[in-house]
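Novice: turn this into a structure:
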Amino acid sequence: MAAFGRLSQMLWKSSLTQTRRQFSATAGGHDADSVGTWRKLTWFVALPMVGVCMLNTYLKAKEHANDQPPEFVPYSHLRIRTKRFPWGDGNHSFFHNPHMNPLPTGYEGHDD
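Specialist: Sure thing, here's the model as predicted:
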């Protein structure tokens, strides 16, 4: 029985060593050309595209900065307050935007 235990330990250790050797042999196989290619793609494609996306977002936000909020329609199934919010006056949500989020009575600061 003890011989079986020693044999299984030897096989287990040898299989781990071979697996470890296989992984370590393939891990260092990066070619210098592929590293340079990915570095160039990062600097000349990915980062300029991030800049273009940032510019697009800025221009769209600037375009819609002076828009009026949508018309308030007091639907009975929307903005139901069965319990007060635990912050502020209890009527404003945590991420309340007075320009876009109406209260149950309408938008704040508008005489509509």
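Novice: CA only for contacts and neighbour counts going forward, please
Specialist: OK.
Novice: which SS class is Thr57?
Specialist: helix (DSSP: H, G, I helix; E, B strand; the rest coil).
Novice: next, count neighbours for it.
Specialist: 12 (other CA atoms under 10 Å).
Novice: could you measure from it over to Gly51?
Specialist: Thr57 sits 10 Å away from Gly51, taking CA to CA, to the nearest Å as the criterion.
Novice: in the chain, which residue is most central in space?
Specialist: Val50 (15.2 Å; CA atoms, centre = their mean).
Novice: before we compare anything, build this one as well:
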Amino acid sequence: MAALRSVFKAVLRSSSTQTRRQLSATAGDGHGALAEKWRMLSFLIAVPGVAVCMLNMYLKQTHHSEERPEFVPYSHLRIRTKAFPWGDGKKSLFHNPHVNALPDGYDEDHE
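Specialist: This is a model prediction of the structure:
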């Protein structure tokens, strides 16, 4: 029984060593092919995808009108429970008077 156990351990040891050698040899050979595959995927899929997205945004920007939407005083938007700690307390930190409305209308309409 002890002899069988030692033979079994020797077989396992040699097979695991051979498997490790095969895996490490395969990893070295496959690394270049994998890198080439990802490089080709980047050039064939990622670059054209970015170009299509840029074209889409350019076309949308050319058809975009500069008119701001009409102010509608919805009760669930622009809720101010306390004043902002800067300025007059009504405007957010990055307030744009042309785009961002105050609770009672656009900034330019009040002046």
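Novice: and whichever strand or helix holds the residue nearest to the centre of the first structure, how far from the chain's centre?
Specialist: Assigned by DSSP states H and E, Val50 of the first structure belongs to helix 47-63. Centroid separation for helix 47-63 of the first structure versus its chain: 18 Å, with CA atoms, centre = their mean, to the nearest Å.
Novice: alignment lookup: the residue nearest to the centre of the first structure to the second structure.
Specialist: Using TM-score structural alignment, the partner of Val50 of the first structure in the second structure is Val50.
Novice: which parts of the first structure are strands?
Specialist: Secondary structure of the first structure by DSSP state E: no strands are present.
Novice: all helices of it, in order?
Specialist: Secondary structure of the first structure (DSSP state H): helices at 2-27, 32-41, 47-63.
Novice: tell me which of those helices sits nearest to Asp111 of the first structure.
Specialist: Across those, the minimum distance to Asp111 of the first structure, taken as CA to CA, is reached by helix 47-63, at 24.8 Å.
Novice: and the contacts of the closest one?
Specialist: Taking contacts as CA atoms under 8 Å, 6 or more residues apart in numbering, no residue outside helix 47-63 of the first structure touches it.
Novice: now that helix on the second structure. Mean distance?
Specialist: Between helix 47-63 of the first structure and its aligned stretch in the second structure, the superposed structures give an average distance of 1.7 Å (mean CA distance after the TM-score superposition for the first structure).
Novice: how about Lys60 of the second structure, what's its partner in the first structure?
Specialist: Under TM-score structural alignment, Lys60 of the second structure pairs with Lys60 in the first structure.
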